[in-house]
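[1] Quick one: sequence plus predicted model below, questions after.
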Amino acid sequence: MTATANVILVAEDHPDIRMLIGAVLQSDGYTVVLAEDGLEAVQRAFQTNPALVVTDGRMPTLDGWEASKRIRARFPHTPILMLTVHTEPYEQERGRACGVTAFMGKPFDPDMLLAEVRRLISPR
């Protein structure tokens, strides 16, 4: 199943951060699908087959690690960027075990986020 070009799924439980990430990505021409928790992220991923998933780690209902695991099981080649304040090595190890491709700390620089997004979804 081929990913939907230019569609990025953003899973973040804090509305202001979710909207900021969405605005940054939309300003660069991406189509953004928003989810407020991990469960909604999994559902939306299954509906849209995004080119990239950007997720927080700690969210209600279903955390970003479990959501990443479920998304990775369905879409083994979709990159997953975890954008979180929890960037300690053991958190990154946990994320990698769940299928997370890359990590970025919060607060984040919008230009750095865009650079990482471009890197992750560029043809290999």
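    Received, thanks.

[2] from here on, contacts and neighbour counts on C-alpha atoms
    Noted.

[3] The helix or strand containing residue 10 packs against which elements?
    Assessed by DSSP states H and E, residue 10 sits inside strand 4-11. Identification of packing neighbours for strand 4-11 by 3 or more CA pairs under 8 Å, 6 or more residues apart in numbering; DSSP states H and E yields helix 15-27, strand 31-35, helix 38-48, strand 50-55.

[4] Which residues outside that strand are in contact with it?
    18, 21-22, 29-38, 40-41, 44-45, 48-56, 64 (CA atoms under 8 Å, 6 or more residues apart in numbering).

[5] adding another structure so you can compare the two:
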Amino acid sequence: MKTILIVEDIDLNIDLLIQILEDDYSLLVAKDGAQGLALTTQRQPDLVLMDISLPIMDGYEATRHIRKTFPSLPIIGLSAHAMSGDSEKALAAGCTDYLTKPVDEDLLLAKLKQYLG
């Protein structure tokens, strides 16, 4: 079973993602960017769902750090702020893809299939 790391600080969003993914994937959860970076290094997940707006270390910085060690790891940036330029900023930081919240379940599952097979 493939492992997905969810890096998200809002419990409601974590619960929603777990509900969508728990039947098909092994899940890890981190509540800030620093913890996400540490879990990625320790557990080496197959994909990371990275919230952009996080405490301690934001998603952009965490992604940049992860990229140094895991250049081919799929990282999907997630943000509730669908501002112009957000997706470009996430991709420039090293995200493989970008989705806005609330996450569209069908789109998320299609992206996971695309990156995880």
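    Nice, thanks for sending it over. Every value quoted in this text rests on a predicted model; they were computed, and no experiment measured them.

[6] Once they're superposed, tell me the TM-score.
    In this superposition the chains share a TM-score of 0.92, using TM-score structural alignment, normalised by the length of structure 2; 117 aligned residues with a CA RMSD of 1.3 Å.

[7] returning to what we had before: give me the buried subset of the contacts of strand 4-11 of structure 1.
    18, 21-22, 30-38, 40-41, 44-45, 49-56, 64 (16 or more other CA atoms under 10 Å).

[8] ok, now how distant is the residue most central in space within structure 2 from residue 20 of structure 2?
    Centroid-nearest residue in structure 2: residue 49, 1.5 Å away (criterion: CA atoms, centre = their mean). Here the distance between residue 49 of structure 2 and residue 20 of structure 2 works out to 13 Å (CA to CA, to the nearest Å).

[9] secondary structure class for the residue at the greatest distance from the centre of structure 2?
    In terms of distance from the mean C-alpha position of structure 2, residue 84 ranks first, at 19.8 Å (CA atoms, centre = their mean). With DSSP: H, G, I helix; E, B strand; the rest coil as the basis, residue 84 of structure 2 sits in coil.

[10] and the aligned partner of residue 16 of structure 1 in structure 2, how many neighbours?
    Alignment note (TM-score structural alignment): residue 16 of structure 1 maps to residue 12 of structure 2. Per other CA atoms under 10 Å, the neighbour tally for residue 12 of structure 2 reads 10.
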